[in-house]
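Participant: no sequence on this one, just coordinates:
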């Protein structure tokens, strides 16, 4: 004789991040936190970070040129950040830098 056990899944409501910590429904379950975290990740758009080699290929300049442009005494290259010991170029800031170069060329 076989018996089937019907398992019901807990009801998890997807709450907006704005309701976190407002005391609206008390403590969150692990599943609710995971769903909220996933939702926040999906709405947060981080810029793509290019490597020096990728940017070198895109701009058509040698890697050494990009390294020279990062000279703190004479900064003239694209904006960059350090991620640990590595240099990365945020794609959204590169677009602004290229647009500024274009405007400077038009002004000549």
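Facilitator: Everything's here; your move. What you see is a predicted model, and the numbers here were worked out from it, not measured in a lab.

Participant: CA only for contacts and neighbour counts going forward, please
Facilitator: Will do.

Participant: please enumerate the helices of this protein.
Facilitator: Counting by DSSP state H, the chain has helices at residues 30-43, 52-59, 63-69, 91-106.

Participant: top strand in the protein by residue count?
Facilitator: When the chain is parsed with DSSP state E, its longest strand is strand 86-90.

Participant: give the buried residues for that strand.
Facilitator: Of all the residues in strand 86-90, those buried under the rule 16 or more other Cα atoms under 10 Å are 87, 88, 89, 90.

Participant: one more structure, for comparison:
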């Protein structure tokens, strides 16, 4: 396994830590996984994990200067 891959695997966040990082509830992340619209995630068997870079990218995609500039997201 490459060193970069090993490093990224050790940095994966479980859904509790990802929710804390985003300031959201675990239930919100769970709902988004079913409906879509949330950050991308990694499924490892039964475990769900999030990469910090993906969470940051998801946050950056939602940057806006005003509410009128926001797209309606489902």
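Facilitator: Looks like it arrived, so ask away. None of the values given here were measured: they were computed from a predicted structure.

Participant: kindly provide the TM-score of these chains.
Facilitator: TM-score of the superposed chains, computed with TM-score structural alignment, normalised by the length of structure 2, equals 0.72; 64 aligned residues with a Cα RMSD of 2.0 Å.

Participant: returning to what we had before: what range in structure 2 matches the longest strand of structure 1?
Facilitator: Mapping strand 86-90 of structure 1 onto structure 2 (TM-score structural alignment) gives residues 47-51.

Participant: stretch 54-61 of structure 2 vs structure 1, mean deviation?
Facilitator: In the superposition against structure 1, stretch 54-61 of structure 2 averages 1.1 Å from its aligned positions (mean Cα distance after the TM-score superposition for structure 1).

Participant: so which bits of that stretch are buried?
Facilitator: Counting neighbours by 16+ other Cα under 10 Å, one finds that the buried residues in stretch 54-61 of structure 2 are residue 55.

Participant: so how far is that stretch off the chain centroid?
Facilitator: Centroid separation for stretch 54-61 of structure 2 versus its chain: 7 Å, with Cα atoms, centre = their mean, to the nearest Å.
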